[in-house]
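1. take this sequence and fold it.
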Amino acid sequence: MGERRSWTEKRAEIMDRPGAGAAYEAARIRFELGRAVRARREELGLSQSQLGERAGLQQPAVARFEAGGTMPTIPMLERLAEALEMRLNVEFLPLREAS
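-> I've put the predicted structure just below:
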């Protein structure tokens, strides 16, 4: 049986693998987008089904999106923004400001 390691050591090992940083960043973006959509949907008092109907999506697709399970396209974000009575704004920020 192998030596036990702390989560910090295990995470460092995983993050040292090629592509791990990019995968982590993509997951962070998906999670943050999903969290923002859910917060706005709840603010408007909409169910996932109602949001899906407004955006032309099925309820399971909305649930996956809110859970960070899918990386949306710009057209998908535009549809969600309109359904949430918002305007999509995409911008590039210097890395020192983008955290």
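2. alpha carbons only for contacts and neighbour counts from here, please
-> Fine.
3. centre-most residue in this structure?
-> Most central residue of the chain, judged by C-alpha distance to the mean C-alpha position with C-alpha atoms, centre = their mean, is residue 30 at 1.9 Å.
4. another one to check against the first:
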Amino acid sequence: MSDREDWDELRDEALGHPEARASYEAARIRFELGRAVRERREELGMTQTQLARAAGLKQPAVARFESGGTMPTLPLLERLAIALGMRLQVAFEPLDRAG
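-> Okay, the predicted model is just below:
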């Protein structure tokens, strides 16, 4: 058995525990939101400082958010969306279609 198979089995076993699954999902959400904001900011040629100013934040808060270090509130996501020239959309997606 390869190391990858061992790791996959270990991860799957760990994620079988409800607490671990919840933590994993929270981390995934933070990471995906942070990545989306960073990618849009970079598309616009903005610095973290410029985004922070436009959203009424401080640069370290943007850096933490983009790295997946914080779980944002909906009002914060709305402020970031507006600062990035976007509209926030919140939707539910069936688990069998989720990535």
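5. can you name the residues that contact the closest residue to residue 67 of structure 1 other than its chain neighbours?
-> Closest residue to residue 67 of structure 1 in three dimensions, ignoring its sequence neighbours and counting by C-alpha to C-alpha, 6 or more residues apart in numbering: residue 34, at 5.9 Å. By C-alpha atoms under 8 Å, 6 or more residues apart in numbering, the residues touching residue 34 of structure 1 are 65-68.
6. helix or strand for residue 34 of structure 1, which one?
-> Using DSSP states H and E, the secondary-structure element containing residue 34 of structure 1 is helix 20-43.
7. which residue numbers in structure 2 go with that helix?
-> Correspondence between helix 20-43 of structure 1 and structure 2 is established over residues 20-43, with TM-score structural alignment as the criterion.
8. average offset of the helix holding residue 34 of structure 1 relative to structure 2?
-> Overlaying structure 2 shows helix 20-43 of structure 1 at a mean distance of 0.5 Å from the equivalent residues (mean C-alpha distance after the TM-score superposition for structure 1).
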